[in-house]
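Enquirer: Sequence first, then the predicted structure:
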Amino acid sequence: MVPAAAAVLVAAGAVTYAVADGDHPPAPASVAVPGADSADAGFARDMAVHHQQAVEMSYIVRDGTRDEDVRRLAYDIAQTQANQRGMLLGWLDLWELPKVSADPPMTWMGMGDAPAGEDGALMPGMATDTQLEALRGKRGRDAEVGYLRLMIAHHKGGVHMAEGCVKRCEVKAERRLARGMVESQESEIDLMTGMLKERGARP
């Protein structure tokens, strides 16, 4: 018999595979397909990019520490955000909308005129290229503290975006996903703040 935890992971992997293979999550029949400039499309595009960096940072720290608590957290974040990213990109495919826009990131939130992020930080909370490179060079406690600090900031930016979708998106399934992101990431922020304190560090 497959253990419950393993069954969950198998199911999560199946979702990701299905989205990649073209079996996209169904859009509610009662909602018209959103436009390319809609909040629904903008959130899906921007959050997919935002999530991808969280996955990248989680794999970096996995290789930089042997601490089981941090590695477990990083694995959970990587799996969750990879699956959500697959859903967001799957919706864009289903809606036959482009995954890349000529508009600046966050335009759907009315932030398109804000100064562009420096050194690769395209959206709120995203780490810069310099910060990512520094994380790759850290080991042990330094890697754990560096990851936790970057991921707390990353989650805060993600919560801000998800709250924007809750207010602006029209597709009910997408608003539901955004609400779930707010709840889970706020919980993880509390968890990571505690993990930093255990290591004698501040966010």
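Expert: Right, received. Where do you want to start?
Enquirer: drop to CA atoms for contacts and neighbour counts, all remaining ones
Expert: Will do.
Enquirer: So the residue nearest in space to the middle of the chain versus residue 113, what's the distance?
Expert: Centrality entry for the chain: nearest residue to the mean C-alpha point is residue 51, 2.7 Å, by C-alpha atoms, centre = their mean. Look at residue 51 and residue 113: by C-alpha to C-alpha, to the nearest Å, they are 22 Å apart.
Enquirer: buried ones in the host helix or strand of residue 186?
Expert: With secondary structure defined by DSSP states H and E, residue 186 is part of helix 172-198. Neighbour-count burial for helix 172-198 flags 174-175, 177-179, 181-182, 185-186, 188-189, 192-196 (criterion: 16 or more other C-alpha atoms under 10 Å).
Enquirer: got it, and stretch 85-96?
Expert: 85-95.
Enquirer: taking those residues one by one, which sit in helices?
Expert: Among those, the members found in helices (DSSP state H) are 85-94.
Enquirer: next up, a second structure to put side by side with the first:
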Amino acid sequence: MSRGTSTRRTPVLIAAGVALALVAALVVWWRTAEGTANASTPGEQSAEVGFARDMAVHHQQAVEMSFIVRDRTDDQEVRTLAYDVINTQATQRGMMLGWLETWDRNKTSTEPPMTWMGHGGMYEAKDGSLMPGMATNAQLDQLRKAEGRDAEVLYLRLMTAHHKGGIDMARGAVKMADDQKVKRLAQTMVNGQQSEIDLMADMLAQRDAEADQ
């Protein structure tokens, strides 16, 4: 082997050594991160798990109501709001169900809703309304039968109440959760839904109606 050949191979060997070192470092980092993630998985009774379960159910009804009103009115402002609720809350619901999957937690529980907040059993569930702010089955049927302005006003009233209940729950998660991504999502819900409550108050006023019947 000539000296020139040896000299040319030296950088290659050095580069290969650096690459192997980087791979080794990544493996160590991944194993450490995995161990940390497993160690920090929220417990069954945690605020993180309870919030994700309850809010996923709460969000599902908001999406359902928004799909209903979309087909009951031609008003572009209401339809735009409904689309926003559908897109936002369906996405957030997917995130929360994904967390439960990652944490290896069931998506349902035998415990009453809001037990993680210390409010389990305090709300009297009735006719499909499982948590504060949720509409009853009778109200959903009424929305399905309404048209035009009547559908718009009913939707805005039901969604205002729904958002108020959701905000209370989200504030509980902001206060009680330790997981930063859960706290961030909960605060996003508080901010976004409060903005929509303000918007819906204006939309009701435009229709000579108020949030409370």
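Expert: Sure thing, it's come through. What you see is a predicted model, and the numbers here were worked out from it, not measured in a lab.
Enquirer: count of neighbours near residue 64 of structure 1?
Expert: Residue 64 of structure 1 has 21 neighbouring residues, counting by other C-alpha atoms under 10 Å.
Enquirer: and the alignment partner in structure 2 of it, what does it touch?
Expert: Alignment note (TM-score structural alignment): residue 64 of structure 1 maps to residue 72 of structure 2. By C-alpha atoms under 8 Å, 6 or more residues apart in numbering, the residues touching residue 72 of structure 2 are 144, 146-148, 151.
Enquirer: make it 7 Å
Expert: Counting by C-alpha atoms under 7 Å, 6 or more residues apart in numbering, residue 72 of structure 2 makes contact with 146-148, 151.
Enquirer: for residue 106 of structure 1, same thing?
Expert: Counting by C-alpha under 7 Å, 6+ apart, residue 106 of structure 1 touches residue 112.
Enquirer: Now which residue in structure 2 aligns to it?
Expert: The alignment partner of residue 106 of structure 1 in structure 2, by TM-score structural alignment, is residue 114.
Enquirer: Can you give me the distance of its match to residue 100 of structure 2?
Expert: Residue 114 of structure 2 sits 16 Å away from residue 100 of structure 2, going by C-alpha to C-alpha.
Enquirer: Show me what the residue nearest to the centre of structure 1 aligns to in structure 2.
Expert: Match for residue 51 of structure 1 (TM-score structural alignment): residue 59.
Enquirer: I figured its match was touching residue 89, is that so?
Expert: Yes: using C-alpha atoms under 7 Å, residue 59 of structure 2 is in contact with residue 89, at 5.7 Å.
Enquirer: which neighbours do these two share?
Expert: Counting by C-alpha under 7 Å, 6+ apart, residue 59 of structure 2 and residue 89 have no shared contacts at all.
Enquirer: With adjacent residues omitted, what lies nearest to the residue nearest to the centre of structure 1?
Expert: In space, and not counting its chain neighbours, residue 51 of structure 1 is closest to residue 81: 5.5 Å by C-alpha to C-alpha, 6 or more residues apart in numbering.
Enquirer: tell me which element that neighbour is part of?
Expert: helix 68-94.
Enquirer: once aligned to structure 2, how far is that helix on average?
Expert: Compared with structure 2 after fitting, helix 68-94 of structure 1 deviates on average by 0.2 Å (mean C-alpha distance after the TM-score superposition for structure 1).
Enquirer: so what does that helix touch, helix or strand wise?
Expert: Counting by 3 or more C-alpha pairs under 7 Å, 6 or more residues apart in numbering; DSSP states H and E, the packing neighbours recorded for helix 68-94 of structure 1 are helix 4-20, helix 39-64.
Enquirer: Pick the most buried one from those.
Expert: Ranked by mean neighbour count, the helices and strands packed on helix 68-94 of structure 1 are led by helix 39-64 with a mean of 22 (mean count of other C-alpha atoms under 10 Å).
Enquirer: by how many degrees do that one and helix 68-94 diverge?
Expert: When axes from the mean of the first three to the mean of the last three C-alpha atoms, to 10 degrees is applied, the directions of helix 39-64 of structure 1 and helix 68-94 differ by 150 degrees.
Enquirer: distance of the nearest residue to residue 20 of structure 1 once chain neighbours are set aside from residue 164 of structure 1?
Expert: The shortest distance from residue 20 of structure 1 to any non-neighbouring residue, by C-alpha to C-alpha, 6+ apart, is to residue 86 (7.0 Å). Computed as C-alpha to C-alpha, the residue 86 of structure 1 to residue 164 of structure 1 distance reads 20 Å.
Enquirer: likewise residue 39 of structure 1?
Expert: From residue 39 of structure 1 to residue 164 of structure 1 the distance is 9 Å (C-alpha to C-alpha).
Enquirer: For the counterpart of residue 191 of structure 2 in structure 1, give me its contacts.
Expert: Here residue 191 of structure 2 is matched to residue 183 in structure 1, going by TM-score structural alignment. Contact analysis of residue 183 of structure 1 by C-alpha under 7 Å, 6+ apart lists nothing.
Enquirer: Distance of residue 183 of structure 1 relative to residue 13 of structure 1?
Expert: Distance from residue 183 of structure 1 to residue 13 of structure 1, counting by C-alpha to C-alpha: 22 Å.
Enquirer: got the contact list for the residue nearest to the centre of structure 1?
Expert: Neighbour list for residue 51 of structure 1: 81-82, 85 [criterion: C-alpha under 7 Å, 6+ apart].
Enquirer: Kind regards, and thank you for your time.
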